[in-house]
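**Q** sequence? don't have it. structure:
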C-alpha cells in the first residue's frame, strides 16, 4: 500500500520507500549519524518524477495526516543544502516555569527537565516539539551567560520574529480550539494561506504567555 503524492496526481510512493522514510519530518539523530541524505527510490517505487522534493501524506495506521518530504536524486543534481536537523531553540523568558506550563496546557508540548529546574539542579527547563527538537526557556540568570562553560549559554539578542509549528489538521484544529477557549490572543480569526518550508499551508498567529508570536500551520 502506498502513500498518495500531494504534488503528482495518480502517483504513489510505497510506504517502504527509503527515500520517503529518510526525509520524514520526524527524522532522528541516528539517521543523520548514518549519513542518510538523498536516497534513490528503490526499483519497487513507482515514483519517477524530475522534481527534487515530493510532499506525501501517509494514510497508514498510526501516521495519518503526518506530512513528509521525499527527496529524489536525479543523476548528479542534488539540493545545495546540508542534511541538518534543528536540535533546539532557546528563548529568553521572564518566568521559565510558567512558560513550560503554558506550552504544555495550550500547545500540548511535553515538559523536559522541569522538576530538575525547580529543584535548581538544571539552569533552565524545556518542552519537546518532536523526537529531535526541543524549546529551551532561559530565565534571566541564564540569558546573561557568556558561554564560557557547559553550564551557561552565550548571550543572544531579541531578534526572533516568530516560531512556527507544523501540525496535522486534526491536531491543528484541536489545539487552536483549546487556545481560543483559554482566551489566548490570535492575530486573525481564521487560518490564512502562507508559504512555509514545505510549500503553501494554512496558518494562524497567536501570542504565548510572554507575547512571543507563535505560528501554527497545517499542510493539505
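**A** Cool, got the structure. Note that the structure is predicted; figures quoted are calculated from it, not measured.
**Q** C-alpha from now on. contacts and neighbour counts both.
**A** Noted.
**Q** Can you get me a residue count around residue 56?
**A** 24 (other CA atoms under 10 Å).
**Q** and residue 98, how far is that from residue 106?
**A** Distance of residue 98 to residue 106, given as CA to CA, to the nearest Å: 12 Å.
**Q** and here's the other structure:
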C-alpha cells in the first residue's frame, strides 16, 4: 500500500494571523490565501510538500464538523503535536526566524526517533493558537 499524508487541520482563532505565522515564521507557502481573503475559500492552507498541506480552519467552523465527519465529538479532537522535517540549513534558518519573531522554542531534544529514523536535533514551539509544532532534521 502506498499511503501519504494529504492534509491536517489546525483549529485557529484568526486564519489570516495563522497564515502569516506559517508563511513568514515557519516559511511554508500559502495555498488559497488570496481566495480566502476574497471570501471565495472557507479557509487558507499552507503547503508542506507537493502532496501535503495544513488547513488553517477557524474555530467557528467546528460546529459542522461532527456532521461532516460522522464521528460524534470529533470537532477539536486533541492532538499533541505535529512534526515537520527539514534540512539542517532550513532548521538553522527557522531557529533564526523564530527568534526574529519572538517565538519561544519551548523544548528541544537530540537523537529523537521519527519516520526516517533518528534525528540529531529537534525543537518544539507553539503557533499563535497553541498548536505545538516539532521541527527536526535528518542526516
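**A** Sure, I can see it. Please read all numbers here as calculations on a predicted model, not as lab measurements.
**Q** TM-score of the superposed pair?
**A** Here the TM-score for the pair of chains, by TM-score structural alignment, normalised by the length of structure 2, is 0.88; 133 aligned residues with a CA RMSD of 1.8 Å.
**Q** Show me which of residue 98 and residue 106 of structure 1 is the more surrounded one.
**A** Taking neighbours as other CA under 10 Å, residue 98 of structure 1 and residue 106 compare with residue 106 leading, 19 against 14.
**Q** Identify the residues contacting that one.
**A** Contacts for residue 106 of structure 1 were tallied using CA atoms under 8 Å, 6 or more residues apart in numbering; they are 175, 178, 179, 182.
**Q** The residues you listed into a markdown table, with extra columns for secondary structure?
**A** Formatted as a markdown table, these follow (DSSP: H, G, I helix; E, B strand; the rest coil):
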| residue | secondary structure |
| --- | --- |
| 175 | helix |
| 178 | helix |
| 179 | helix |
| 182 | coil |
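**Q** Restrict those residues to the buried ones and give me that as a ChimeraX selection.
**A** To isolate the buried subset of the contacts of residue 106 of structure 1 in ChimeraX, counting by 16 or more other CA atoms under 10 Å, use the following:
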select :175,178,179
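**Q** Between the contacts of residue 106 of structure 1, which sits nearest residue 156 of structure 1?
**A** residue 179 (29.3 Å; CA to CA).
**Q** Kindly state which residue of structure 2 is aligned to that closest one.
**A** Per TM-score structural alignment, the equivalent position to residue 179 of structure 1 in structure 2 is residue 98.
**Q** That match and residue 87 of structure 2, how far apart?
**A** From residue 98 of structure 2 over to residue 87 of structure 2 (counting by CA to CA), the distance is 16 Å.
**Q** what do you get for residue 29 of structure 2?
**A** On the measure of CA to CA, residue 29 of structure 2 and residue 87 of structure 2 end up 17 Å apart.
**Q** who has more neighbours, those two?
**A** residue 29 (17 against 12).
**Q** hang on, the earlier thing: pretty sure the match of residue 179 of structure 1 is in contact with residue 92, am I right?
**A** No: the criterion here is CA atoms under 8 Å, and residue 98 of structure 2 misses it with residue 92 at 10.0 Å.
**Q** residue in structure 1 matching residue 24 of structure 2?
**A** Under the alignment (TM-score structural alignment), residue 24 of structure 2 maps onto residue 105.
**Q** since we're on the counterpart of residue 159 of structure 1 in structure 2, how many residues are nearby?
**A** Aligned counterpart of residue 159 of structure 1 in structure 2: residue 78 (TM-score structural alignment). Using other CA under 10 Å, residue 78 of structure 2 has 8 neighbouring residues.
**Q** can you tell me which residues contact residue 125 of structure 1?
**A** For residue 125 of structure 1, the contacting residues are 96, 97, 100, 111, 112, 113, 114, 116, 117, 136, 137, 138, by CA under 8 Å, 6+ apart.
**Q** try 7 Å
**A** 96, 112, 113, 114, 117, 136, 137 (CA atoms under 7 Å, 6 or more residues apart in numbering).
**Q** ok, now residue 218 of structure 1?
**A** 166, 167, 168, 169, 172, 201, 202, 203 are the contacts of residue 218 of structure 1 under CA under 7 Å, 6+ apart.
**Q** counting contacts, what elements does the helix or strand harbouring the fifth one pack onto?
**A** So the one you mean is residue 172 of structure 1. Taking DSSP states H and E as the criterion, residue 172 of structure 1 maps to helix 169-181. For helix 169-181 of structure 1, the packing partners by 3 or more CA pairs under 7 Å, 6 or more residues apart in numbering; DSSP states H and E come out as helix 96-107, strand 213-218.
**Q** No further queries at this time; thank you.
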